[in-house]
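Asker: Below: sequence and its predicted model.
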Amino acid sequence: MFHPYFLVASILLNYFIGLLATTASNNGGFTVELIHPDSPKSPFYNANKTFTGRLNKYYPNALQSQVTALNAQHLMKVSIGTPPVDIYGIVDTGSDIVWTQCVPCDGCYKQINPMFDPQKSSTYSDISCQSGQCRLIDSATCSPQNLCSYTYVYADASIAQGVLAKEKVTMISTSGQTVSLDIAFGCGHNDTGTFNDHEMGLIGLGGGSVSFVSQIGSIFGSNRFSQCLLPYDTDPSIASKISFGNDSEVVGDGVVSTPLVAKEDKTPYFVTLEGISVGDTYVPFNSSRKLSKGNVLLDSGTPQTIMPFDFYDPLAAEVQRQIAMDPIKDDPDVGTQLCYRTKTNLDGPILTVHFEGANVQLMPLHTFVPLKDGVYCFAMQESDGDVGIYGNYAQANFLIGFDRETMKVSFKPTNCTKQ
């Protein structure tokens, strides 16, 4: 999860159920603007593996929602309930959960927008402990009211707790037509931690069988999606996009691809990082032992790129060597981060990320972000883990395609403010 300068991992509950309203294109795809299947386990399939979601009808044009880029996150707007209430959720490729804060929410973190009130919606219904959806959750518990309760705990001590429910999600297509679908989602009643007051919940795009993407699957043409994330501090009136289905395939000049690595944990999108070049100087990910496949995961919900210290240390040292300025020292706001004082954007070296079979070039826009006025910090951080996290700062201004059928991720340099 998703807070600048915090690493969030080690999830106790790697679950959620979420499916948003969709619109199909002529070849089965659809598009949602950002503000990051046919599985028989999906809550929208019955015992006969028949899809039980309910669409009003399909439309040949794209489905879109408003984007807000705020505090290094990308918030997608959807409307839930009857009458509809607007929800802004963090788009996160590092998890499967979809949830929003609901009334009553005693002890919840403060949010600016009104919380969703189930009692004011005519289409809301709770999910019982005996349901198939509840049995999919390893850590699910049964409330005294026989409701399916979930708990999602993050490494920074943020907690999302609530009950599973079914509800109608409504979105607007590019032609102005309304598209709606019954979903299962998390109604949060006790959410605490590092969430900010503009974030009303989360939309999980992970690889688990109950994520947003997995539940859509071949219904919309193919099991793939793509995203084009905006750079940090982009004007919030500018939208970026995420697309689902056949239309989301990333092709054309400049596209490079790397294999997705399947592991026991199905949620993260693992890829293999061989090393990073700072200018012309190559820094290997692992110089002392055999390179492990799937040593990095792609996470739109984590702003910074976080790498094992034995790779980060020589990488940061080389970045510092190639910058003709003295880094900041003895500033409590900076701490141990590699930061510089400058009146303009830092003119740092170009970094080339060497994934297996794909070289991705990062400009200073990706690698140095403002900590405060006149201070720019290296947008990477070290950890004592073995697996790195490729965060959303580094993903900005790339059209990135996650193809779960051919098991590859594709990158295409793109001005996402123009998409």
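Answerer: Good, I have the coordinates. Residues are numbered from 1 along each chain as shown.
Asker: only C-alpha atoms for contact and neighbour calcs from this point on.
Answerer: Fine.
Asker: Could you tell me which other helices and strands the helix or strand harbouring residue 310 packs against?
Answerer: When secondary structure is defined by DSSP states H and E, residue 310 falls within helix 309-321. Packed against helix 309-321, as judged by 3 or more CA pairs under 8 Å, 6 or more residues apart in numbering; DSSP states H and E, are the following elements: strand 273-278, strand 281-284, strand 380-383.
Asker: Tell me which other helices or strands the helix or strand following it touches.
Answerer: For helix 309-321, the succeeding helix or strand toward the C-terminus, using DSSP H and E, is strand 339-341. For strand 339-341, the contact count by 3+ CA pairs under 8 Å, 6+ apart identifies strand 375-378 as packing neighbours.
Asker: returning to that earlier point: counting neighbours, which bits of the helix holding residue 310 end up buried?
Answerer: Applying a neighbour-count criterion of 16 or more other CA atoms under 10 Å, one finds 309-312, 315-316, 318-320 buried in helix 309-321.
Asker: Distance from the chain centre to that helix, please.
Answerer: The chain centre lies 27 Å from the centre of helix 309-321; the measure is CA atoms, centre = their mean, to the nearest Å.
Asker: Can you check what angle separates that helix from strand 273-278?
Answerer: For the pair helix 309-321 and strand 273-278, the angle between their directions (axes from the mean of the first three to the mean of the last three CA atoms, to 10 degrees) equals 20 degrees.
Asker: I figured residue 210 hits residue 38, correct?
Answerer: No: counting by CA atoms under 8 Å, residue 210 stays clear of residue 38, with 10.4 Å between them.
Asker: now, of the helices and strands packed on helix 309-321, which is deepest in the fold?
Answerer: strand 273-278 (a mean of 22; mean count of other CA atoms under 10 Å).
Asker: what's that one packed up against?
Answerer: Contact partners of strand 273-278 among helices and strands, from 3+ CA pairs under 8 Å, 6+ apart: strand 281-284, helix 309-321, strand 351-355.
Asker: ok, which stretches of this structure are helices?
Answerer: In the chain, helices defined by DSSP state H lie at 132-135, 212-216, 309-321, 364-367, 392-395, listed in chain order.
Asker: Residue 299 is nearest to which of those helices?
Answerer: Across the helices of the chain, residue 299 has its closest neighbour in helix 392-395 (6.7 Å, CA to CA).
Asker: structure B:
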Amino acid sequence: MSPLNLVIYFSILLHSSYAQLITEEKGLSLELIHVDSKRSPFYDANLTDFQRIVRSIDSSKSRILWLESMMIFRANPTIIRPPLRAIAPAIFMVAIGIGSGHGLRNYYLHIDTGSSLTWTQCLPCSTCFPQSAPMFDPRLSPTYRVVGCDDPVCKPPHYKCVNNRCEYHIEYYDDTSIDGVLSRETFTFQDAHSSHSEDVRNLVFGCTHSSHMNYRGNPAGIFGMSQNPTSTVKQLAALTHGLFSYCLFPPSATRASFLRFGHDIKPPRGGFLSTKILEYNDPEGFYYLDVEDLSVNGRRMHFARRTFARRSDGTGGFIIDSGTAVTQLTVHALDGVEHVMKDYFRLRLNLLPVNDSSLRLRLCYKMVQGIQHRLPTMTLHFRNGANYDLRRSALFMNYAEKRSFCLAMMRARE
């Protein structure tokens, strides 16, 4: 699911603490940088806004195919994964320091709630994608350690023992993969609201020595945030009380986006409802939400409960994903939403859909004056009675150069 300008609070239970913390339990805030923001060190001023939107949608399509293939492969491990395009980078980056002494290097990593491991490219690297920062050299850092085969984190299916060390081979797409050594190192997190930095020793991460991918955007790797025990947010639980939150804003926003941990999380004032993150014993550790139904412009859709439920074979379900810019719904659900949307635009605004394949999305209209304040709304209804009203800016893509807008949703496999 897309970043919906939504504040999400995650409570994570850590079965065992892998990281060693220098300070007492406290809070921490890290600034998140959108890949298309002018705040990004990799901002490409030559791209038009239309090109950025199209690139974002194409990346989301690739990522959705990967998410689907992971679920299908889990349900049918004997099938061959479908051929997919090169890895689609995530949307937001975070700056992290890795190593100590002369080996300390600062890197921008893509945050990914669908990845179980934080990794960066390391020397020596046989086949690596180009990056702007020097590759991490473990020989220069006195705190670097290789994870041995007897370490409790060295477990299949992600990791295996080779020559007394724990190695990994992670496939993101067909013929798109990374290989490396599971390692431990000191990470430095710079607090966004002060000059204070937090050093975390003995953090498990991946030292990638071979990468077969076309990784656009120049960040040096992935900041893993899944529910898997080796993800960085899981390992930080002793520091953060097992809590993290993020509030995401579009690249044009003047306000910064933040990833907050522990005591830095400030609950909204007044009464608010929460919904539970569903946990399953899956290697991927995706974040599933218990969505019961949708409403469009106040009209309840009355979808069957199974529409958004996870099936017994591990397919289906409703997940929130930091690397997808558009929402994905099943064919039945999206057809129902589009039917109500079309009726609204035709009967109330006298608008008919336009057919323009360059926009990349299914339901699009020409922009008319004042339309921004007359667009329909959508509400997510969770099983525990909590509701979330989506902002119109999260529900529709605005193509200013084309004077068009589209419903920011795509079809998923059934």
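Answerer: Yes, it's here. Everything numeric here is computed off the predicted structure, so don't read it as measured data.
Asker: And the TM-score between these chains?
Answerer: Scored by TM-score structural alignment, normalised by the length of structure 2, the superposition of the two chains gives a TM-score of 0.70; 335 aligned residues with a CA RMSD of 3.3 Å.
Asker: follow-up on the earlier one: which residues of structure 2 does the helix holding residue 310 of structure 1 align to?
Answerer: Equivalent residues of helix 309-321 of structure 1 are located at 331-343 in structure 2, counting by TM-score structural alignment.
Asker: For stretch 262-269 of structure 2, give me every contacting residue.
Answerer: Contacts made with stretch 262-269 of structure 2 from outside it, assessed by CA atoms under 8 Å, 6 or more residues apart in numbering, are listed as 26-29, 239-245.
Asker: Of these, which count as buried by neighbour count?
Answerer: Buried members of those, counted by 16+ other CA under 10 Å: 27-29, 239-245.
Asker: Residue 300 of structure 2 against residue 294, yeah?
Answerer: Yes: the pair residue 300 of structure 2 and residue 294 qualifies as a contact (CA under 8 Å) at a distance of 6.2 Å.
Asker: Please report how far residue 292 of structure 1 lies from residue 371 of structure 1.
Answerer: In this structure, residue 292 of structure 1 and residue 371 of structure 1 are separated by 33 Å, where distance is defined by CA to CA, to the nearest Å.
Asker: Same question for residue 260 of structure 1.
Answerer: In this structure, residue 260 of structure 1 and residue 371 of structure 1 are separated by 33 Å, where distance is defined by CA to CA.
Asker: mind listing what the aligned residue in structure 2 for residue 105 of structure 1 touches?
Answerer: When the structures are aligned by TM-score structural alignment, the residue of structure 2 matched to residue 105 of structure 1 is residue 125. Remark: with contacts taken as CA under 8 Å, 6+ apart, residue 125 of structure 2 is in contact with 208-210.
Asker: and which of those is nearest residue 185 of structure 2?
Answerer: Taking CA to CA as the measure, residue 185 of structure 2 sits nearest to residue 208 out of the contacts of residue 125 of structure 2, at 13.7 Å.
Asker: Map that closest one across to structure 1 for me.
Answerer: Alignment of residue 208 of structure 2 against structure 1 is given by TM-score structural alignment, with residue 188 as its counterpart.
Asker: Equivalent analysis for residue 363 of structure 2, please.
Answerer: Under the alignment by TM-score structural alignment, residue 363 of structure 2 pairs with residue 338 in structure 1.
Asker: Correct me if wrong: that match contacts residue 381.
Answerer: No: with the criterion set as CA under 8 Å, residue 338 of structure 1 and residue 381 do not qualify as a contacting pair; they are 9.1 Å apart.
Asker: Residue 249 of structure 2 -> structure 1?
Answerer: Alignment note: residue 249 of structure 2 maps to residue 230 in structure 1; criterion TM-score structural alignment.
Asker: With residue 291 of structure 2 instead?
Answerer: Using TM-score structural alignment, residue 291 of structure 2 lines up with residue 273 in structure 1.
Asker: what's the distance between the residue nearest to its match when sequence neighbours are not counted and residue 2 of structure 1?
Answerer: Across the structure, with CA to CA, 6 or more residues apart in numbering as the measure, the residue nearest residue 273 of structure 1 apart from its sequence neighbours is residue 355 (4.4 Å). Residue 355 of structure 1 sits at a distance of 23 Å from residue 2 of structure 1 (criterion: CA to CA).
Asker: Excluding chain neighbours, what is closest to the residue nearest the centre of structure 1?
Answerer: In structure 1, the C-alpha nearest the mean C-alpha coordinate belongs to residue 92, at 1.7 Å (CA atoms, centre = their mean). Counting by CA to CA, 6+ apart, residue 301 is the residue found nearest to residue 92 of structure 1 once chain neighbours are left out, at 4.4 Å.
Asker: counterpart of residue 182 of structure 2 in structure 1?
Answerer: Under TM-score structural alignment, residue 182 of structure 2 pairs with residue 164 in structure 1.
Asker: count of residues packed around its match?
Answerer: Counted with other CA atoms under 10 Å, residues neighbouring residue 164 of structure 1 total 27.
Asker: any idea how far the nearest residue to it once chain neighbours are set aside is from residue 269 of structure 1?
Answerer: Distances taken as CA to CA, 6+ apart put residue 186 closest to residue 164 of structure 1, at 4.7 Å, once the chain neighbours are dropped. Distance, residue 186 of structure 1 to residue 269 of structure 1, by CA to CA: 23 Å.
Asker: again with residue 73 of structure 1
Answerer: From residue 73 of structure 1 across to residue 269 of structure 1, the span is 18 Å (CA to CA).
Asker: again with residue 30 of structure 1
Answerer: Distance check for residue 30 of structure 1 against residue 269 of structure 1: by CA to CA, it reads 21 Å.
Asker: wait, what's in contact with residue 275 of structure 2?
Answerer: With the criterion set at CA under 8 Å, 6+ apart, residue 275 of structure 2 makes contact with 289-290, 382, 384, 386.
Asker: sorry, back to before: generate JSON lines for the helices and strands packed on helix 309-321 of structure 1, with distance to residue 181 of structure 1 as supplementary columns.
Answerer: Formatted as JSON lines, the entries for these read as follows, by distance: least, CA to CA, whole Å:
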{"stretch": "strand 273-278", "distance to residue 181 of structure 1": "39"}
{"stretch": "strand 281-284", "distance to residue 181 of structure 1": "47"}
{"stretch": "strand 380-383", "distance to residue 181 of structure 1": "39"}
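Asker: That'll do, ta.
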